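Chemist: Sequence and predicted model, in that order:
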Amino acid sequence: MALKATIFKATLNIADIDRAVYLDTSLTLARHPSETDQRLIVRLLAWVLNADEALTFTKGLCADDEPELWLKNLHGGIEHWIDVGLPDERRLKKACNRSEQVSLYTYGGRNVDLWWQQNEALLGKHDNLRIIDFPEDELTPLVALAERNMQWQVTISEGQLFISAGDANFSLTPSMRKEWKQ
């Protein structure tokens, strides 16, 4: 018998000062049986950093032709393709061809540096691709926040995230590995 996804609920209060986005929302995330809590938190952080009422989670690990998140326009075209992890270069090339903008959120410390060394030349050609790294030492404490029911208050200012969950307070400063070219 196949294992079923675990459902997580996140209630978020977001104040993104950098983008002038202020949003209260509730999200439902399905964690695939093979997915770690770390990856789940990275998916949630990717949503927070791109917060938009039209931004939706997809089938994720269950579908090769979909990102973790996407923002579609009214005609069904993909405006923003958002993925996490260290995908194959061909997947990102396909995403760049299908979407106006592509964001990749990486995590995993030294593995990210090795992956980038192998893929930098090919990925650097895509003007609509940006790659954001989550530092391992700042991400690790956030993984403890992965609960079936989460309530977060998130403030984003000057690229830094300040996250409050109950009595716990954390900060996270993602770094830009590759920026979109205008």
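Modeler: Now that the structure is in, tell me what you want to look at.
Chemist: going forward, measure contacts and count neighbours with C-alpha atoms only.
Modeler: OK.
Chemist: Run a quick neighbour tally on the nearest residue to Ala5 once chain neighbours are set aside.
Modeler: Leaving out its chain neighbours, the residue that sits closest to Ala5 by C-alpha to C-alpha, 6 or more residues apart in numbering is His32, at 4.7 Å. By other C-alpha atoms under 10 Å, the residues close to His32 number 17.
Chemist: okay, pairing it with this:
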Amino acid sequence: MALRATIFKLDLHVADMDRGYYGSHVLTLARHPSETDERMMLRVLAFALYADEGLAFTRGLSTTDEPSLWQKDLTGSILNWIELGHPDERRLLQASGKSEQVVVFCYGGHASQVWWQGVQANVARAPNLSVLSVSPASVQALAGFAQRAMTLHVTIEEGMALVASDADSVSVPLDVWR
């Protein structure tokens, strides 16, 4: 018998000073059996950073032709394609052709630096690609917020995200590589 996804409910409140976006989102997250709390909470952070009514979680790890999150317009065109981890350069170039903006969130520390050095030259022709790095310590701290029912407040200002629950808060610096 196959393992099933674990369902998490999230009440997310975003105050993005950089974009002038303020909104609340009631979200349902399905965590794939092979997904860690760290990766799931990085998906939540990515959602908060690019929050919009059209942004949605995809089928994620269970499919290879979709990113972790995407935002589509009313015609079905992809506006934002958001990946986590270390996607291969071919996937990034294809995503660049399919969407207006491609964003990669790296969270592997030194392994992310090695990955970026390896693909940087080959993805130079993708002008709509952004690469952000989140330290492993920050991702680990975010994982501490993972509960089946969560309420999180995220304030974003000047490349820093402050993620807070009723019990604790974590500052997450965002390192922009491209």
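Modeler: Done, it's in. Quantities reported herein were computed from a predicted structural model and do not represent experimental measurements.
Chemist: ok so, going back, check contacts around the residue nearest to Ala5 of the first structure.
Modeler: His32 of the first structure makes contact with Lys4, Ala5, Thr6, Leu61, according to C-alpha atoms under 8 Å, 6 or more residues apart in numbering.
Chemist: redo that, cut-off 10 Å
Modeler: Residues counted as contacts of His32 of the first structure (C-alpha atoms under 10 Å, 6 or more residues apart in numbering) are Leu3, Lys4, Ala5, Thr6, Ile7, Leu40, Lys59, Gly60, Leu61, Cys62.
Chemist: can you give me the strands in the second structure?
Modeler: With DSSP state E, the ranges of strands along the second structure come out as 6-16, 21-31, 55-57, 69-72, 78-84, 99-106, 129-133, 149-157, 160-164, 169-173, 175-176.
Chemist: mean shift of the last one relative to the first structure?
Modeler: Read it as strand 175-176 of the second structure. After superposition onto the first structure, the mean distance of strand 175-176 of the second structure to its aligned counterpart is 0.5 Å, using mean C-alpha distance after the TM-score superposition for the first structure.
Chemist: got it, and the second one?
Modeler: Here strand 21-31 of the second structure, set against the first structure after superposition, deviates by a mean of 0.7 Å using mean C-alpha distance after the TM-score superposition for the first structure.
Chemist: for the first one, same thing?
Modeler: Strand 6-16 of the second structure: mean distance to aligned residues in the first structure after superposition is 0.8 Å, counting by mean C-alpha distance after the TM-score superposition for the first structure.
Chemist: buried residues in that strand?
Modeler: Buried residues in strand 6-16 of the second structure, counted by 16 or more other C-alpha atoms under 10 Å: Phe8, Leu10, Leu12, His13, Val14, Ala15, Asp16.
Chemist: Next: the third one.
Modeler: Judged by neighbour count (16+ other C-alpha under 10 Å), strand 55-57 of the second structure contains these buried residues: Leu55, Phe57.
Chemist: How far off centre is that strand?
Modeler: 10 Å (C-alpha atoms, centre = their mean, to the nearest Å).
Chemist: Can you name every helix or strand that it contacts?
Modeler: strand 21-31, helix 37-49, strand 69-72, strand 78-84 (3 or more C-alpha pairs under 10 Å, 6 or more residues apart in numbering; DSSP states H and E).
Chemist: Tell me who's in contact with the residue nearest to Met150 of the second structure when sequence neighbours are not counted.
Modeler: Computed as C-alpha to C-alpha, 6+ apart, the closest residue to Met150 of the second structure that is not its neighbour in sequence is Leu10, at 4.8 Å. Under the criterion of C-alpha under 10 Å, 6+ apart, the contact list for Leu10 of the second structure reads 25-29, 44, 146-152.
Chemist: Which one of those residues is nearest to His110 of the second structure?
Modeler: Val44 (22.6 Å; C-alpha to C-alpha).
Chemist: wait, doesn't that closest one sit right on Ala30?
Modeler: No - with contact taken as C-alpha atoms under 10 Å, Val44 of the second structure and Ala30 are classed as non-touching, separated by 11.6 Å.
Chemist: Which of these two has more residues huddled nearby?
Modeler: With other C-alpha under 10 Å as the criterion, Val44 of the second structure and Ala30 differ in neighbour count, and Val44 comes out ahead with 21 against 18.
Chemist: Report the set of residues contacting both of Val44 and Ala30 of the second structure.
Modeler: Overlap between the neighbourhoods of Val44 of the second structure and Ala30 consists of Phe57, taking contacts as C-alpha under 10 Å, 6+ apart.
Chemist: Does Val170 of the second structure touch Leu162 like I think?
Modeler: Yes - applying C-alpha under 10 Å as the test, Val170 of the second structure and Leu162 come out as touching, 5.8 Å apart.
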